[in-house]
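> Can you look at this prediction? I've put the sequence above it.
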Amino acid sequence: MTGPDATFRGQAEPLGPQEVRALAGELGIKPTKTLGQNFVHDANTVRKIVTVSGVGRDDTVIEVGPGLGSLTLPLLDAAGHVVAVEIDPVLAERLPRTVAERAPGLVDALTVVGADALAVSGADLVGPGVPSPTALVANLPYNVSVPVLLHMLAEVPTLRTALVMVQLEVADRLAAAPGSRVYGVPSVKAGFFGTVRRTGVVGRNVFWPVPNVESGLVRIDAHPEAPWDLGEAHRRRVFSVVDAAFAQRRKTLRAALSGWAGSGANAELALTEAGVDPKARGEQLTTADFVRIAEAAARLGIGPAHREP
C-alpha cells in the first residue's frame, strides 16, 4: 500500500536530456502546445515525484500522458504495476519497447492504454493481470490538467492517493482553502475526493521544451470514509451546486443558487435546511458545506433533478 516514501528496486534509470531528445528525434516528435507536451528530462525531479507519491509494491499506478517514459521508468521501479494512458499513438506504441530496452525485468508490469484521458472509463484501466488502480501519479498536460484530474478521481473510486504535477497557479487553486483569493471550483471539487495539499515547486528547466511557467506538485489523499460517498448521481448533484455558486461568486448564495434551485425562495429554503447562511458567498464554504446543501435540496425536492425537463 501507499506509504510516506517510495523505494526503488534499482532496475530502471530515468531518461536524461540527451536520451529524451534522441527518442523524440527517432519518432519525429515535436512537442505541441495542443497536447500540452512538456517532457521531463531531469532524473532527480522524476525520482522526487515518485518518492513524494509514496507508491509501493502493492500499488497499481495510473500515469496519464507518459510521453517518452521519463516518469514511467521510475514508477515501474517503485510500484507493482503501471497503467499508462497515452493519447498519442506513436508514443503509446514506443513506450513498451523503451521499457523493454532499459528495464527488461519490469516490462510485464506495464500496461499501455491508448486513449484520451478525458474519455477513458474506469473499466478501460483494469483487465487480466491488472489489479484495481490505487494511485494516480502524472505530469499532467497544462491545458487539461484539472478536467483530467477530476475525471480520473471520479472514474476510479479505488484510488487512495494522487500526486500530480501541474502549472503552479493551478496547484495553488487546487490546494486553496475557503476564503482564499484563488479558492474556487477546482478547490471544492478536488476536496470532494480527499485532502488536498501542495507538496513542492518544480522549476522550468527540468522540461523540454522549457515552459513559460513554473510547476507545482499537488497530493490528494482520499478520505478514509467520506460520509458523502454515495455514488455518481450524488457527486454530480454536489458539483452542480458548486458550479452554480461560483458562476456568480460575488453574489450571495441565495442569489447565485436561485437559478439552480428554481427560485430565490427555494435556494434560501435549501440553504437554511443545510445550516448555511443564505447571505454567505460560495468562496466562504467548505466542500462539506456544499455537500450538505445538495443533500438538503434533495430531501426537499429542490433543484434541477426535481424539475420537469
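Cool, the structure landed.
> drop to CA atoms for contacts and neighbour counts, all remaining ones
OK.
> ok, and the most centrally placed residue in the chain, which helix or strand is that part of?
Taking C-alpha atoms, centre = their mean as the criterion, L149 is the residue nearest the geometric centre of the chain, at 2.3 Å. L149 is located in helix 145-155, with elements delineated by DSSP states H and E.
> just H234 next, same as before
helix 232-247.
> after that helix comes which helix or strand?
helix 253-256.
> That following helix packs against which elements?
Under the contact criterion of 3 or more C-alpha pairs under 8 Å, 6 or more residues apart in numbering; DSSP states H and E, helix 253-256 touches helix 232-247, helix 264-273.
> The helix holding H234 versus helix 145-155: what angle between them?
Put simply, helix 232-247 runs at 150 degrees to helix 145-155, going by axes from the mean of the first three to the mean of the last three C-alpha atoms, to 10 degrees.
> Please list the outside residues in contact with stretch 26-38.
Stretch 26-38 has contacts (C-alpha atoms under 8 Å, 6 or more residues apart in numbering) with 24, 67, 90, 141-144, 207-211.
> roughly how far is it from the heart of the chain?
Distance, stretch centre to chain centre, for stretch 26-38: 21 Å (C-alpha atoms, centre = their mean, to the nearest Å).
> Check which residues of it are buried.
36-38 (16 or more other C-alpha atoms under 10 Å).
> and if you look at stretch 228-247?
234-235, 237-246.
> ok, residues contacting it?
Applying C-alpha under 8 Å, 6+ apart, the external contacts of stretch 228-247 come out as 154, 184-185, 188-189, 253, 256-257, 260, 281-283, 290-291, 293-294.
> switch the cut-off to 6 Å
Contact with stretch 228-247 is made by 256-257, 282, 291, 294, as judged by C-alpha atoms under 6 Å, 6 or more residues apart in numbering.
> Same list (the residues you listed) but as TSV, adding neighbour count and distance to K48.
Below are those laid out as TSV (neighbours: other C-alpha atoms under 10 Å; distance: C-alpha to C-alpha, whole Å):
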residue	neighbour count	distance to K48
A256	24	42
L257	31	43
G282	30	35
V291	22	35
A294	26	39
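> and the two most separated of those?
Pairwise distances across the contacts of stretch 228-247 peak at 16.3 Å for A256 and V291 (criterion: C-alpha to C-alpha).
> rewinding a little: tabulate the helices and strands packed on helix 253-256 (JSON lines), appending distance to S121.
Below are those laid out as JSON lines (distance: least, C-alpha to C-alpha, whole Å):
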{"stretch": "helix 232-247", "distance to S121": "13"}
{"stretch": "helix 264-273", "distance to S121": "33"}
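> which residues of the stretch 101-250 of the chain fall in strands?
Along the stretch 101-250 of the chain, counting by DSSP state E, counting those that start in this stretch, strands occupy 110-114, 135-139, 161-167, 194-202, 207-208, 215-222.
> Packed most tightly, which of those would that be?
strand 135-139 (a mean of 28; mean count of other C-alpha atoms under 10 Å).
> here's the one I want to compare it with:
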Amino acid sequence: MSTSPGASAPSAEDALLGPADIRELASALGVRPTKQRGQNFVIDANTVRRIVRAADVRPEDVVVEVGPGLGSLTLGLLQVADRVTAIEIDEILARHLPTTVAARLPERADRFALLHQDALTVTPEDLPGPPPTALVANLPYNVAVPVLLHMLERFPSLERVLVMVQSEVADRLAAKPGGKLYGVPSVKAAWYAEVKRAGAIGRNVFWPAPNVDSGLVSLVRRDPPSTTAARRDVFAAVDAAFAQRRKTLRAALAGWAGSPQAAEEALAAAGIDHRLRGEALTVEQFAALAEHRPRPAQV
C-alpha cells in the first residue's frame, strides 16, 4: 500500500505496515538494512499488535521508542498511546518517518515526534512533551543492553518497558541468581525493575530475517534496593564480580577491594560467603557489599 502524498489514508485496521509496504518504502528511500546498525524491520502486523499488548500500552501513556526504522511498531503504538516519540539515529529513516505517520495515521500525526539522535546520548531534556511513561522498542542487537540501561537510568519516569532483543540477550536480562546466564545485565536490570521474559519472536517476521531468534523482555519499574551505597558503586561491585566469573568472590573482588583479604572482610561484613561466585548474589546482596567496600587511606 502506497504512502505517497496523493494516496488516501488507510483505515486504522490497515494502517500497519505489511511486507509489501516495508519493501516499497525501503525501495523508495534507497534503504538497505545494515548489520552495523542492527536493522531488521518487522514486517508482520500481528507481531506489532502482540508487542503493543505485551507492553500493556495504555491510552494515557507517553511512549518513547528507540530505533523505529520504517515505522512498523511506531504505527501500532500510536494507535493506542497518547503520544509517541521515536529516537532514530539513521538520517534517512528519521527524515521520512514523520511522512509515513502522516500518510497512514493522519488523525494521530500531531501526537508523534521524531528525535534524530543516538539513543545512548539522549537525556530527558531532549524529548519534547511530557516525560515518557513507557519504553517500547525493537532494539538493535549490538547495543540492546547499553541502550536499555541508559534509558532506565536517565528516564526515571519510565514505569514499564517492553523490548525485543536477541533471544540469548532476553534470557540473560531475565535470568535469576544461580544460573549460568545470570550476569551483569541481569543484576543491573534488576536494580531498576522486575524483569521477566514476555515471549519469543521467530525470524520470519523480520526483513531481512536475522540469523537468530528474538525474545520479548518486560520490565516493570520498582524502587532500587535500600542501601547507603550509590548506584555507581553497586554497579562497580557487579562489574568486578563478573569480570572473572569462574573465580570465587574473594579472588574476583581483590582488585575492587584492594586485596583478597580486604575483599573477604567486605564480604563477611555484608554477610556473604567469600567462597561463592558472583552468579550466586542477588542485587540486594551486591548493594550490601558495596556499602562495605574498603575506602582508600587518607594521605
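Noted; the coordinates are in hand. Quick caveat, the model's predicted, so the values are computed rather than measured.
> Give me the nearest residue to V210 of structure 1, chain neighbours excluded.
Leaving aside its chain neighbours, V210 of structure 1 sits nearest to R204 (5.7 Å; criterion: C-alpha to C-alpha, 6 or more residues apart in numbering).
> measure that neighbour to V164 of structure 1 for me?
Separation of R204 of structure 1 from V164 of structure 1 (C-alpha to C-alpha, to the nearest Å): 16 Å.
> same question, A171 of structure 1
9 Å.
> shared neighbours of these two, which are they?
In contact with both A171 of structure 1 and V164: V218, using C-alpha under 6 Å, 6+ apart.
> who touches P147 of structure 1 in this structure?
By C-alpha under 6 Å, 6+ apart, no residues touch P147 of structure 1.
> give me that answer again for 8 Å
L118.
> One more: A134 of structure 2?
57, 61-64, 158-161.
> what's the spacing between it and R160 of structure 2?
As judged by C-alpha to C-alpha, A134 of structure 2 and R160 of structure 2 stand 5 Å apart.
> With V101 of structure 2 instead?
24 Å.
> If you tally nearby residues, what's the number for V122 of structure 2?
17 (other C-alpha atoms under 10 Å).
> Which residue of structure 1 is paired with it in the alignment?
Using TM-score structural alignment as the criterion, V122 of structure 2 maps onto V120 of structure 1.
> One more: A240 of structure 2?
So A240 of structure 2 corresponds to A244, using TM-score structural alignment.
> element containing the counterpart of A84 of structure 1 in structure 2, please.
The equivalent of A84 of structure 1 in structure 2 is A86 (alignment by TM-score structural alignment). Element membership for A86 of structure 2, per DSSP H and E: strand 83-88.
> how far apart are that strand and its match in structure 1?
Here strand 83-88 of structure 2, set against structure 1 after superposition, deviates by a mean of 0.7 Å using mean C-alpha distance after the TM-score superposition for structure 1.
> So which elements touch that strand?
When contacts are defined as 3+ C-alpha pairs under 8 Å, 6+ apart, strand 83-88 of structure 2 packs onto strand 62-66, helix 72-78, strand 112-116.
> And the ones you listed: which comes nearest D273 of structure 2?
Using C-alpha to C-alpha, the nearest of those to D273 of structure 2 is strand 62-66, at 40.8 Å.
> Mean distance between that closest one and structure 1 after superposition?
On superposition with structure 1, the mean distance recorded for strand 62-66 of structure 2 (mean C-alpha distance after the TM-score superposition for structure 1) is 0.7 Å.
> corresponding residues in structure 1 for that strand?
Using TM-score structural alignment, the residues of structure 1 aligned to strand 62-66 of structure 2 are 60-64.
> what's the matching stretch in contact with?
Identification of contacts with stretch 60-64 of structure 1 by C-alpha under 8 Å, 6+ apart yields 55, 72, 75, 79-86, 117, 130-140.
> can we see that at 6 Å?
By C-alpha under 6 Å, 6+ apart, stretch 60-64 of structure 1 touches 80-85, 133-138.
> Please list only the buried members of the contacts of stretch 26-38 of structure 1.
24, 67, 141-142, 207-209, 211.
> Which two among the residues you listed are spaced furthest apart?
A24 and Y142, at 19.8 Å, using C-alpha to C-alpha across these.
> Next up, the contacts around the residue of structure 1 most remote from its centre.
When each C-alpha in structure 1 is compared with the mean C-alpha position (C-alpha atoms, centre = their mean), A265 comes out farthest, at 36.2 Å. If you count contacts by C-alpha under 6 Å, 6+ apart, A265 of structure 1 has none.
> Show me what T287 of structure 1 lines up with in structure 2.
Counting by TM-score structural alignment, T287 of structure 1 corresponds to V283 in structure 2.
> Return the distance of the residue nearest to its match when sequence neighbours are not counted relative to R172 of structure 2.
Nearest in space to V283 of structure 2, with sequence neighbours left out and distances taken as C-alpha to C-alpha, 6+ apart, is V187 at 5.5 Å. As defined by C-alpha to C-alpha, V187 of structure 2 lies at a distance of 10 Å from R172 of structure 2.
> Looking at these two, which is more packed in?
V187 (26 against 22).
> if we can go back for a sec, could you tell me how many residues sit around the match of T287 of structure 1?
Count around V283 of structure 2 with other C-alpha under 10 Å applied: 21.
> What count of nearby residues applies to the residue nearest to R275 of structure 2 when sequence neighbours are not counted?
The shortest distance from R275 of structure 2 to any non-neighbouring residue, by C-alpha to C-alpha, 6+ apart, is to T248 (5.2 Å). By other C-alpha under 10 Å, the residues close to T248 of structure 2 number 16.
> next one: the one 10 residues further on
As a burial measure, the neighbour count of G258 of structure 2 was computed by other C-alpha under 10 Å and equals 14.
> That one matches what in structure 1?
Under TM-score structural alignment, G258 of structure 2 pairs with G262 in structure 1.
> How much space separates that match from A270 of structure 1?
11 Å.
> now do Q11 of structure 1
The gap separating Q11 of structure 1 from A270 of structure 1 is 57 Å, by C-alpha to C-alpha.
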